[in-house]
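Asker: I would like to see how this sequence folds:
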Amino acid sequence: MRLRHKPWAQDLIDQHPKFVVPQAEQYKGMWQDKFQKQQPIFIEVGSGKGRFITEMAKTYPEFNFIAIELQTSVVVSILELQLELNLPNLLILHTNGRHLNQYFEHGEVNRVYLNFSDPWPKKKHAKRRLTSPEFLEQYQSILHPEGEIHFKTDNQGLFEYSLASMSQFGIILKQVWLDLHQSDFEGNIETEYEMKFSARGQRIYRLEAYFPQKEI
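Answerer: Below is the predicted model of the structure:
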């Protein structure tokens, strides 16, 4: 995806620390204090323009949401939606999802959403995939013992890789959809990419998974 440069984007982000949290590392273990209500925290790694995460926050006010996005020109799109909606249960982190344990304590996050991540199709780039073992370790380090990963993609190769990667890591696959839009799944909130791909007739894949609880 070619991103349009927005020279004003960083200035707008800097003007709204209420929504785009600066120096986010200092809130590790204290994210509940940043929200109006203490309730389960769901994060989306790679939030794009923010349609999914803002719709989720609107639909489920009983949960707190954190959008995580690296690209400045995309973060500002999420911010513009939030400035319009002013959702009390949504915050934005302008950072890389590779180092989540710098921002969250173990057990602080209840759910991780991965939606239409870059498939990085070349084998030499496999470590960059958001379902590679390196990233799975990050999710495991921050998720609540009963927390889950919810993953959606249109890319069959990435989905197959993710099934294998998670299984080899020891993650339990709770449920798998090989054609989400032709299933009986209810309450699906689409991302921008999902709307585009499904309009072309492309199949959407989805899974829910969790880490097994360690025996004491």
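Asker: For the rest of this, base every contact and every neighbour count on C-alpha atoms.
Answerer: Fine.
Asker: Quick check: buried residues in stretch 158-170?
Answerer: Neighbour-count burial for stretch 158-170 flags 158-159, 161-163, 165-166 (criterion: 16 or more other CA atoms under 10 Å).
Asker: Let's see this one next, to set against the first:
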Amino acid sequence: MSRKKLVRFAQNEENPNVVQSGKPIFEEIKGHWNSKQFQNENPIVVELACGRGEFTVGLGREYRDQNFIGVDIKGSRIWKGSSTATAEGITNVAFLRTQIQNLNQFFAEGEITELWITFPDPFPRDGDEKRRLTSPKFLEMYKPMIKPGGIVHFKTDNTGLFDYTLELVKSRQDIEVIAFTHDFYQSSMKDDHHGIKTRYEKMFSDKGEKIKYLKFRFISR
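Answerer: As a prediction, this is how the structure comes out:
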């Protein structure tokens, strides 16, 4: 392991906005994000596969009356978002270091108000469907954690994954599609995101890739 990574991992251990294995809060946080991490009762918004945290931190800057949690397994990536939030004094942002398939170990029923799935690995092979973050397996995991009427946002550059997800959610009786577009930056919805982009979104946009966006909610338990 490189010295740079060792330094970052050590800083993650010290940074109070990083929740990870080895810290007492890691075992206690489920159902207690507002009281134990943020010390307020503001709505909780979660970004999956947050990477370096550009989007999580960006949302935290814009919406100080909400709490934002970026989830990723890569400690060196989380370090970037954690350090940025700390340097800027953004106290409504935190990061959870864990595998996404373990998400239900860290959020109680109805604890999440909004969920963002941003540029996940498309896993294009049919045999890898269960690994897609918008597969039925994952949707069933997210559903109880999200408050009734809570919003799920999905952004991707991958047309195959987007069409798969859109068809799937349209086919479910417990999901209401609120809006979708195959060209986000030519849509009326783009201003709602305040120009905040993940690293991957900027990379794909700069290459001329059209960004797809889907917004939906679960309407029944």
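Asker: tm score of chain vs chain?
Answerer: Superposed pair, TM-score by TM-score structural alignment, normalised by the length of structure 1: 0.91. Supporting alignment: 210 aligned residues with a CA RMSD of 1.7 Å.
Asker: just to revisit the earlier point, among the buried residues of stretch 158-170 of structure 1, which one lies nearest to L100 of structure 1?
Answerer: Distance to L100 of structure 1, by CA to CA, is smallest for M166 among the buried residues of stretch 158-170 of structure 1, at 18.1 Å.
Asker: what's the closest one in contact with, if anything?
Answerer: Neighbour list for M166 of structure 1: 131, 133, 136, 172-173 [criterion: CA atoms under 8 Å, 6 or more residues apart in numbering].
Asker: between the residues you listed, which has the most around it?
Answerer: T131 (25 neighbours; other CA atoms under 10 Å).
Asker: Filter the contacts of M166 of structure 1 down to just the ones in helices.
Answerer: 133, 136 (DSSP state H).
Asker: what's the farthest-apart pair in the contacts of M166 of structure 1?
Answerer: P133 and L173 (15.3 Å).
Asker: list the buried ones in stretch 178-193 of structure 2?
Answerer: Counting neighbours by 16+ other CA under 10 Å, stretch 178-193 of structure 2 gives 180-182, 184-185 as buried.
Asker: where exactly do the helices run in structure 2?
Answerer: Counting by DSSP H, the helices of structure 2 are 3-14, 24-28, 54-62, 75-88, 136-145, 159-171, 199-206.
Asker: how near is I117 of structure 2 to F138 of structure 2?
Answerer: 11 Å (CA to CA, to the nearest Å).
Asker: Give the aligned range of stretch 53-70 of structure 1 in structure 2.
Answerer: Mapped onto structure 2 using TM-score structural alignment, stretch 53-70 of structure 1 spans residues 56-73.
Asker: residues in contact with stretch 10-29 of structure 1?
Answerer: 72, 76, 79, 82, 90-94, 102-105, 108.
Asker: Tell me the one of these nearest E186 of structure 1?
Answerer: L90 (22.9 Å).
Asker: Now, of the contacts of stretch 10-29 of structure 1, which are buried?
Answerer: 72, 76, 79, 82, 90-94, 103-105, 108.
Asker: need those residues in a markdown table with distance to Y210 of structure 1, can you?
Answerer: What follows is these, written out as a markdown table (distance: CA to CA, whole Å):
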| residue | distance to Y210 of structure 1 |
| --- | --- |
| T72 | 31 |
| V76 | 31 |
| L79 | 30 |
| Q82 | 30 |
| L90 | 24 |
| L91 | 24 |
| I92 | 24 |
| L93 | 24 |
| H94 | 26 |
| Y103 | 21 |
| F104 | 18 |
| E105 | 18 |
| E108 | 15 |
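Asker: The longest strand anywhere in structure 2 aligns to what range in structure 1?
Answerer: Across structure 2, the longest stretch assigned as strand under DSSP state E is strand 146-156. Following TM-score structural alignment, the aligned partner range for strand 146-156 of structure 2 in structure 1 is 143-153.
Asker: and what of stretch 83-95 of structure 2?
Answerer: Taking TM-score structural alignment, stretch 83-95 of structure 2 hits residues 80-92 over in structure 1.
Asker: Can you get me the start-to-end distance on that stretch?
Answerer: OK, stretch 80-92 of structure 1 end separation, CA to CA: 11 Å.
Asker: Please apply the same query to stretch 98-117 of structure 1.
Answerer: 13 Å.
Asker: circling back: which stretch among the helices of structure 2 comes nearest D121 of structure 2?
Answerer: Of the helices of structure 2, nearest to D121 of structure 2 by CA to CA is helix 159-171, at 9.0 Å.
Asker: and the closest one, how far from structure 1 on average?
Answerer: Superposed on structure 1, helix 159-171 of structure 2 shows a mean distance of 1.4 Å to its aligned residues (mean CA distance after the TM-score superposition for structure 1).
Asker: quick one: what's aligned to M195 of structure 1 in structure 2?
Answerer: Checking TM-score structural alignment: M195 of structure 1 goes with K202.
Asker: what's the burial count for that match?
Answerer: 14.
Asker: Look up how far T156 of structure 2 lies from it.
Answerer: K202 of structure 2 is 11 Å from T156 of structure 2, by CA to CA.
Asker: got it, and E14 of structure 2?
Answerer: 33 Å.
Asker: neighbour count winner among the two?
Answerer: Ranked by neighbour count (other CA under 10 Å), E14 of structure 2 and T156 place T156 first, with 25 against 11.
Asker: now that one: how far from S187 of structure 2?
Answerer: Counting by CA to CA, the gap from T156 of structure 2 to S187 of structure 2 is 15 Å.
Asker: what do you get for I219 of structure 2?
Answerer: Taken as CA to CA, the span from I219 of structure 2 to S187 of structure 2 is 25 Å.
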